[in-house]
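> this is a predicted model, with the sequence first.
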Amino acid sequence: MAELFNEEIKFNLPNSDISYFPNFIENSKATFHLKSLKATIPWQQDNIKVFGKTHPQPRLTALFGNNKKPYSYANITMNPHSFTPELLELKEAIESITEVSFTTCLLNLYRDGKDSNGWHSDDEPELGKNPIIASISLGQERFFHLRHKDDKSLKQKIALQHGSLLLMKGETQHFWQHQISKTAKQIKERINLTFRVVY
């Protein structure tokens, strides 16, 4: 696997530790993973409850892990499949630069611009006090929006490109929310792999 670690972008945002590697996976390898994961992952669409109403989640998801521990968010509890060799390869590539042993990967498939992920923090209790989230993006570039919980004037927008890696560490989840918003543009699909440690 060819990783290109030569460019790390650090974001100078208060109460955060966020790094972006735009070329983490070489382009042709990233395209291979996009096609392979779309075809082989057992994607599911859960229902979520928003303001008392139940709706289909606006994206497809899947959970993989090595400790059999479920992961819960937004009134959804997912039980993990065992890691595939392909996911283990990607996990080990991230671990080689983070020196963190990830237990779990939550995958999201955004089929088009109508699929999204609303404002939230990855601050579930099972992720520990200062969770590290390592997020690989494959396919269509989408904007990743950040906003500070206390000071709404503090915002950041990152274009997550094909083959990139975004790392959020330290106290980021305590102070920041993030989202992938809908777009009216005609765009192609995107797969996002978010590696985390579930205790």
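Perfect, I can see it now. A quick note: this is a predicted structure, and the numbers were derived from the prediction, not measured.
> use CA for all of it now, contacts and neighbours both
Noted.
> which ones are touching the residue lying farthest from the centre of the chain?
Centroid-distance maximum for the chain: Gly52 at 26.1 Å, with C-alpha atoms, centre = their mean. Contacts for Gly52 (C-alpha atoms under 8 Å, 6 or more residues apart in numbering) come out as none.
> any idea how far it lies from Asn75?
Per C-alpha to C-alpha, to the nearest Å, Gly52 is found 12 Å from Asn75.
> Lys129 too?
For Lys129, the distance to Asn75 equals 20 Å [C-alpha to C-alpha].
> between these two, which one's more packed in?
Ranked by neighbour count (other C-alpha atoms under 10 Å), Lys129 and Asn75 place Lys129 first, with 13 against 10.
> am I right that the more buried one falls within a helix?
No - read with DSSP: H, G, I helix; E, B strand; the rest coil, Lys129 is coil and lies in no helix.
> roughly how far does it sit from Lys49?
Applying C-alpha to C-alpha to Lys129 and Lys49 gives a distance of 26 Å.
> same thing with Gln156?
For Gln156 relative to Lys49 (C-alpha to C-alpha), the value is 28 Å.
> list the helices and strands the helix or strand in which Ser137 is found packs on?
Under the criterion of DSSP states H and E, Ser137 resides in strand 133-139. Here strand 133-139 touches helix 27-40, strand 164-169, strand 190-196, going by 3 or more C-alpha pairs under 8 Å, 6 or more residues apart in numbering; DSSP states H and E.
> quick one: closest of these to Gly118.
The minimum distance between Gly118 and those falls on strand 190-196, with 14.7 Å, by C-alpha to C-alpha.
> show residues contacting the closest one.
34, 38, 91, 102-112, 127, 131-142.
> the structure to be compared is supplied as follows:
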Amino acid sequence: MIKQLSLFDIYPNGSPEEIIISDGHLQLYHSIFSDVEASRYYDRLEKEICWQQDSIILFGKSQPLPRLTAWYGDPERSYTYSGIAMEPTPWIPLLQTIKTKAETLAKATFNSVLLNFYRTGTDGVSWHADDEPELKKNYPIASVSFGGTRRFLLKHKTDPTIEKVELILTSGSILLMLGTTQEYWLHQVPKTKKFVEPRINLTFRFIQ
């Protein structure tokens, strides 16, 4: 069973929806960017980011990831996941502007960002946690969404009796994954056969 949360309530003064989960903590800021800002940022990110098509090895064969990706950050802040080694592209002003907003909400400093471009509903990302050794443990991760609305699911790593959580991430929202969330929870953006608008997601992180 999936626990669905009411994500379309109005939260005054830019306050977040507090989502308390066992062994973790989430904060969801709805429409932290205006519709005009979110649309403008999406258009610029699509054009200005150096998108790449990475591949992974599955069952001995190379398969393209079902999304485009990019990695930006401070010098020497490399990142490896699923056997893919990424060297940082230098920050551009657009990313620094979005980063400043995320840092203010998270009350934390970020030195890198992973961008994912979900072009259609057939693009997605499977169950995983952002817990690679180069990431600072239990440090906030800020997930910023522009473009189409997508489902975001979470499930506990070890306790199947804990309900899965489903969030609906809309354009202009920021989800903060805090505390021990990455240590105890997996998350995914599932594929869908339904029509969805393209979506660009940025997850700001801190590489040690």
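The structure has been received and is ready for your questions. This structure is a prediction, so every number in the text was calculated from the model and none was measured.
> hang on, the earlier thing: find me the equivalent region of the strand holding Ser137 of structure 1 in structure 2.
Mapping strand 133-139 of structure 1 onto structure 2 (TM-score structural alignment) gives residues 141-147.
> mean deviation, that stretch versus structure 1?
Taken against structure 1, stretch 141-147 of structure 2 registers an average deviation of 0.5 Å after superposition, with mean C-alpha distance after the TM-score superposition for structure 1.
> and for that stretch, what are the contacting residues?
38-39, 41-42, 102, 106, 169-178, 197-206.
> could you give the angle of the strand holding Ser137 of structure 1 to strand 190-196?
160 degrees (axes from the mean of the first three to the mean of the last three C-alpha atoms, to 10 degrees).
> now do the contacts for Phe32 of structure 1.
Counting by C-alpha under 8 Å, 6+ apart, Phe32 of structure 1 has no contacts.
> and the counterpart of Thr181 of structure 2 in structure 1, how many neighbours?
Aligned counterpart of Thr181 of structure 2 in structure 1: Thr172 (TM-score structural alignment). Thr172 of structure 1: 23 surrounding residues under other C-alpha under 10 Å.
> how close does Gln186 of structure 1 sit to Asp112 of structure 1?
Applying C-alpha to C-alpha, the value for Gln186 of structure 1 to Asp112 of structure 1 is 7 Å.
> what's the answer for Phe83 of structure 1, then?
Distance of Phe83 of structure 1 to Asp112 of structure 1, computed by C-alpha to C-alpha: 26 Å.
> same check, this time on Glu171 of structure 1
Distance of Glu171 of structure 1 to Asp112 of structure 1, computed by C-alpha to C-alpha: 32 Å.
> same check, this time on Lys188 of structure 1
5 Å.
> who has more neighbours, these two?
Under the criterion of other C-alpha under 10 Å, the comparison of Lys188 of structure 1 against Asp112 puts Asp112 first, with 19 against 13.
> who are the neighbours in contact with the aligned partner of the more buried one in structure 2?
In structure 2, Asp112 of structure 1 lines up with Thr120, judged by TM-score structural alignment. Taking C-alpha under 8 Å, 6+ apart, we find Thr120 of structure 2 in contact with 195-198.
> check Tyr139 of structure 2 too.
Contacts of Tyr139 of structure 2 by C-alpha under 8 Å, 6+ apart are 178-179, 205-206.
> please apply the same query to Gly128 of structure 1.
Contacts of Gly128 of structure 1 (C-alpha under 8 Å, 6+ apart): 198-199.
> go on, Gly163 of structure 1?
Contacts of Gly163 of structure 1 (C-alpha under 8 Å, 6+ apart): 22-27, 30, 136-139.
> and if we set it to 7 Å?
With contacts defined as C-alpha atoms under 7 Å, 6 or more residues apart in numbering, Gly163 of structure 1 is in contact with 23-27, 30, 136-138.
> the corresponding residue of structure 2 for Phe21 of structure 1: how many residues sit nearby?
Residue correspondence to structure 2 (TM-score structural alignment): Phe21 of structure 1 is matched to Tyr29. A count of neighbours around Tyr29 of structure 2, defined by other C-alpha under 10 Å, yields 22.
> any idea how far Tyr29 of structure 2 lies from Ile98 of structure 2?
14 Å.
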